[in-house]
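J.: next comes the sequence, and after it the predicted model I'd like to discuss.
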Amino acid sequence: MADDEPRLLDLRLLPFAGMCWAATLIGIHGGSRAAWVLVATLAGAAVLLAAGCALRGPGRWTAGVLAVLLFGSCCAAGTAWRVQAVERHPMTEFGRNEAWVTLVVTLADDPREIAGFGRHVLVNADVVEIRRATETIHSGGAVVVLAPAAGWLGLLPGQDVILRGQAGPPRHRDLSLATIRVSGPPAAVGPAPPHQRWAGALRARFVAAAAVLPADEAGLLPGLVIGDTSALPREVKDDFTATGLTHLTAVSGANVSILLGAVLLVVRGVGLGPRAGAALAAAALIAFVVIARPSPSVLRAAAMGSVALLALVTGRRKQAMPALAAGVIALLAWSPELAVDFGFVLSATATAGLIVIAPVGVDVLVRRGWPRAVAETVAVSVAAFAVTAPIVAAMAGTVSLVSICANILVAPVVGVITVAGAITALIAGVSVPVAEVVVRVTQWPLWWLVTVAERGARIPGASIPVPSGPAGAAIVLVAVVALGVTLRRRGPRLVLAGIAIGALVLWAPVWPSSLGRLV
């Protein structure tokens, strides 16, 4: 029993993380009024529970439930305060009235080209000043700028920009104040901070070094290493989406976990201990954050990747789960809008799958005679698909049926590409010609990755459309659970039944149109 104790999950912080996430989500989607109602409801429930304890004595779970209620009330109050500030902000009123404004903003991220929208970019920014004909308002807040690529593409985070554009309502309910549509280049641009200039120069040198590779591989490598997909051809992006490999090119917790996992494999290969492995992985994590820029999305990915590092290096899920819960709470307190961000949801769920599901799968496969390296690859791929497929369905309205196989096939080369790419990026900061020599190590692994994505996307039925939003998530979740239960029992009839149920549920969205044609 003592040997099993470290493998038990410590879930005591999980209800607090769930309550924090739920309170933040309700406040952002429902507005400040809903958030204040939630504060009163949770506080009232806590008072009633405390009164009942005083009359009848405390129960076994009373203290824990009371703590969760009070914590949730505090989280809801914090969210209500922030949402109320957004609702009362003058920029919110300008957005509702679609007024023209002159703004001084600080760029919070790199401008990103919008697919299928001509040569336009989206860029997140923080308001510094609102300049009107009769007044200047000094008030902060997040806005999204939609602008032509000319004059905007290539700007760096941290630069102050003066622009004039038409305000509109926010694109999403995420604590942003407005969307600003700009028809030309910025009126004035300030200098970028030194660390952002250094990071921008390093990224540009890395892209220049990767340019010696064929076009598809040259565009893919920066995406895999630092999440820069600006040079990735549209066909390759579509293939990655169809085969469930898009997560490899996103700055997410999965991206960081791949880097740390590759470092771990090297550490195991040379026989270093866990402490040395943790030190090298931490160094790789810091290098990744510097090169990819410490934007909120990258810091969120680093936090989730750090939790994955704890689970992989120590093998102790008991410590990893509280670390994940604490990381979720800290990130939501720092940036509440992450509660409605699909990237954050994918990072948190993928990390939870790595902690909870993957080790169980590894143990089962190893007991059946599988080599541990193969068992880890398969278990991680299956766990990642099981926990993220419903979220991807809600986000994109598709489910990749070849995702598990594609991820298993590319798993052996992703570590090589990530490590070699990171080394290339660091060398490029010193010498681009030397980096051009080193980067050729990644050519064949990148070719394999592109080939798997291309061939997998050509398989009939590789990607199945489902309704987007909660309906799609529910459909895929039912299918995944049904298939998982039947496969676990290994009965041939149950397996066939599970496949049939999964197929029927996945194809449910086409039933109405099929019935309509029959009638």
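T.: Arrived safely, thanks for sending.

J.: C-alpha from now on. contacts and neighbour counts both.
T.: Noted.

J.: now the strands for the chain?
T.: With DSSP state E, the ranges of strands along the chain come out as 100-107, 112-113, 120-131, 136-137, 142-148, 160-168, 176-181, 188-189, 398-400, 463-465.

J.: pull the distance from the second one to the chain's centre.
T.: When you say that, I think you mean strand 112-113. Distance of strand 112-113 from the chain centroid (C-alpha atoms, centre = their mean, to the nearest Å) equals 18 Å.

J.: helices or strands up against that strand?
T.: On a contact count with 3 or more C-alpha pairs under 8 Å, 6 or more residues apart in numbering; DSSP states H and E, strand 112-113 meets strand 120-131.

J.: tell me how far the strand it packs on lies from the chain's centre.
T.: Distance, centroid of strand 120-131 to centroid of chain: 23 Å (C-alpha atoms, centre = their mean).

J.: does anything pack onto that strand? Which helices or strands?
T.: Counting by 3+ C-alpha pairs under 8 Å, 6+ apart, strand 120-131 packs on strand 100-107, strand 112-113, strand 136-137, strand 142-148.

J.: any idea which residue sits dead centre in this structure?
T.: Geometric centre of the chain, nearest residue: Gly343, 2.5 Å, by C-alpha atoms, centre = their mean.

J.: surely that residue touches Asn255?
T.: No - if you go by C-alpha atoms under 8 Å, Gly343 and Asn255 don't touch, sitting 11.4 Å apart.

J.: looking at it, Val476 is touching Ala389, isn't it?
T.: Yes - in this structure, Val476 is within contact of Ala389 by C-alpha under 8 Å, at 6.9 Å.

J.: ok, back up a step: out of the strands of the chain, which comes closest to Asp216?
T.: strand 112-113 (18.2 Å; C-alpha to C-alpha).

J.: what's the nearest residue to Val105 if we skip its chain neighbours?
T.: Val127 (4.4 Å; C-alpha to C-alpha, 6 or more residues apart in numbering).

J.: try this one side by side with the last:
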Amino acid sequence: MTPQPPTAPTADRLDVRLVPAALAGWGVTAAGIQWRIGGTLAVLCALLAAAAVALCRYAGRTRRPGWRLAGAALAAASMVGAGFGWAVALRTESVAHHPITAAFGGTATVTVTPSESPLSVGARRVMFRATLQRLDGAESSGRVMVFASGMDFAEVMVGQSMAFRAKVARPARRDLTVAALTAQGQPRLGEPGPVARAAHRVRARFAAAAGQVLPGEQARMLPALVLGDTSAITAATGREFRAAGLTHLMAVSGANVTIVCGAVLFSARLVGPRAAAVLAGIALVAFVIVVQPTASVLRAAVMGAIALLGVLSARQRQAIPSLAASVLVLLALAPHLAVDVGFALSVIATAALVLIAPVWSARLVARGWPKPLAVAVCVAWAANLVTAPLIAGISGRLSLVSTLANLAVAALVAPITVLGSVAAVLCGWWPAAAQLLIRFTGPELWWVCRVAHWTGGAPAATVPVPEGVTGVVGVGAAALLVVVCWRWRWCRRVLAALALCALAWSVSEVLTGWAGVGAA
């Protein structure tokens, strides 16, 4: 009888060895920025690491493998925390003693390079983050927040330097920003670099092509969904998408990066896995440059790069190690992401899609659900459940229709992203083909806009909740209670009855409004 080879370890076993280190680095960095205690935390982590090493040695002598493993994990996480603690202590110290602090309350001539497109903050006012280059003629550095007139700063290009006179104030948030600048007058624009110029040209041509082919609302929405360009989105559309819980579609996060890289890998499968991974890496870099490296895009890009390296080295990498590694790499390169809400939402949502959604979808499939429907429902439910506490704490509102809205548009995100990305590439040298592809996105965009309008405009689409920590804890506790109680049939029936009552009330309100009942 031929001997059987040893059974390989299961491929679906979660590898969480990097998770404690990522959590330690994230927590220490966030606390160091918020309360400026990075040095103290570094010392505490170093002492904890020494104690963990002593525990490892004691467990080795007494032959207690469980203790030894726990000690090793604690030692590794503590050493990572100590390193991140010293790093953030140096960063916060340099921010506190930055030369621009002497100009607080006064004015100065500054030269900055925008790192993101401007966002509207009111009537003809915009804001954007930038990197400080010069301060009153002297070379400088640091992250700044710029507030300016939308008319004077109508042409803000990422990567293009601009000089202007500005009022200098202390930053409102502790996020390693050295100052808040209020621009006075028009800026003197510098010469943008070739990369920034190419990215701006792609975004401008894509928006122009969409405007020539699609109706107004759809033309404004396509650049937002594909490239994260929300400059043309109206305030009313923004409110509807926020109420419907669909604003993440305009943030160009991990879903978009995954779709783009996956499409490249699929189309290049004939050239072999290594060549396909190289092509996907090139597409990843180009995509990040064009859409601009925001927190969620950076997180998704680094995670995608780690996965591509795994393909190139013929080693399979699971999502959790990739996510933990991306958190460590990004926090080392950009510590301010530790207190960035968008970064936190992106990481938490990705973890939920990896850890929670597959378990729930497997249970639904076992009960007879079609697998595609089960996966779609569980992905939407898991992502909304874990991100709801943070969103509620920030906005003071909780969307009750977000799961339904995300489920209604889930199947259309991929075709919009793929067709739009290819059209953006073709806009420069084959406009006719780009416009043809853009036309095919029209029905999908119409449906996404209609879903946002119907769900976001429904009565009680959102409910008020306390802001801040109270809202986070309250909504988080409610979400946990729903998950725990869902295992009992009577609880599921009660929740289903409440959902049906809310739906019936919303439908009756809509029908009453259409019929004009009660109108004067």
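T.: Great, that's in hand. Computed from a predicted structure; not experimentally measured.

J.: tell me how they score on TM after superposing.
T.: Remark: TM-score between the superposed chains equals 0.85 [TM-score structural alignment, normalised by the length of structure 1]; 485 aligned residues with a C-alpha RMSD of 3.1 Å.

J.: about what we covered before: could you dump the strands of structure 1 to JSON lines with mean neighbour count and distance to Ala211 of structure 1?
T.: As requested, the strands of structure 1 are exported to JSON lines (neighbours: other C-alpha atoms under 10 Å; distance: least, C-alpha to C-alpha, whole Å):
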{"stretch": "strand 100-107", "mean neighbour count": "21", "distance to Ala211 of structure 1": "28"}
{"stretch": "strand 112-113", "mean neighbour count": "20", "distance to Ala211 of structure 1": "20"}
{"stretch": "strand 120-131", "mean neighbour count": "20", "distance to Ala211 of structure 1": "23"}
{"stretch": "strand 136-137", "mean neighbour count": "12", "distance to Ala211 of structure 1": "46"}
{"stretch": "strand 142-148", "mean neighbour count": "23", "distance to Ala211 of structure 1": "26"}
{"stretch": "strand 160-168", "mean neighbour count": "22", "distance to Ala211 of structure 1": "31"}
{"stretch": "strand 176-181", "mean neighbour count": "26", "distance to Ala211 of structure 1": "33"}
{"stretch": "strand 188-189", "mean neighbour count": "14", "distance to Ala211 of structure 1": "29"}
{"stretch": "strand 398-400", "mean neighbour count": "25", "distance to Ala211 of structure 1": "30"}
{"stretch": "strand 463-465", "mean neighbour count": "18", "distance to Ala211 of structure 1": "31"}
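
J.: can you put the ones you listed in TSV and add distance to Ile286 of structure 1?
T.: TSV is the format used below for those (distance: least, C-alpha to C-alpha, whole Å):
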stretch	distance to Ile286 of structure 1
strand 100-107	23
strand 112-113	24
strand 120-131	24
strand 136-137	38
strand 142-148	27
strand 160-168	26
strand 176-181	29
strand 188-189	29
strand 398-400	33
strand 463-465	36
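
J.: for Leu515 of structure 1, find the nearest of those.
T.: The minimum distance between Leu515 of structure 1 and these falls on strand 463-465, with 17.9 Å, by C-alpha to C-alpha.

J.: circling back to that earlier point, make a markdown table out of the helices and strands packed on strand 120-131 of structure 1 and add distance to Val481 of structure 1.
T.: A markdown table is the format used below for those (distance: least, C-alpha to C-alpha, whole Å):
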| stretch | distance to Val481 of structure 1 |
| --- | --- |
| strand 100-107 | 43 |
| strand 112-113 | 37 |
| strand 136-137 | 53 |
| strand 142-148 | 38 |
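
J.: Trp198 of structure 1 is nearest to which of these?
T.: Nearest to Trp198 of structure 1, of all these, is strand 100-107, at 16.3 Å by C-alpha to C-alpha.

J.: check the mean deviation of the closest one from structure 2.
T.: For strand 100-107 of structure 1, the mean deviation from structure 2 after alignment is 1.6 Å (mean C-alpha distance after the TM-score superposition for structure 1).

J.: report the aligned residue range of structure 2 for that strand.
T.: Aligning strand 100-107 of structure 1 against structure 2 (TM-score structural alignment) gives residues 107-114.

J.: run the chain-centre distance for the matching stretch.
T.: For stretch 107-114 of structure 2, the distance to the chain centre is 28 Å (C-alpha atoms, centre = their mean).

J.: what about Gly141 of structure 1, how many neighbours?
T.: By the criterion of other C-alpha atoms under 10 Å, Gly141 of structure 1 has 19 neighbours.

J.: hang on, the earlier thing: nearest residue to the residue nearest to the centre of structure 1 in space, please, no chain neighbours.
T.: Of all residues beyond its chain neighbours, the one nearest Gly343 of structure 1 is Ser252 (6.7 Å), with distances taken as C-alpha to C-alpha, 6+ apart.
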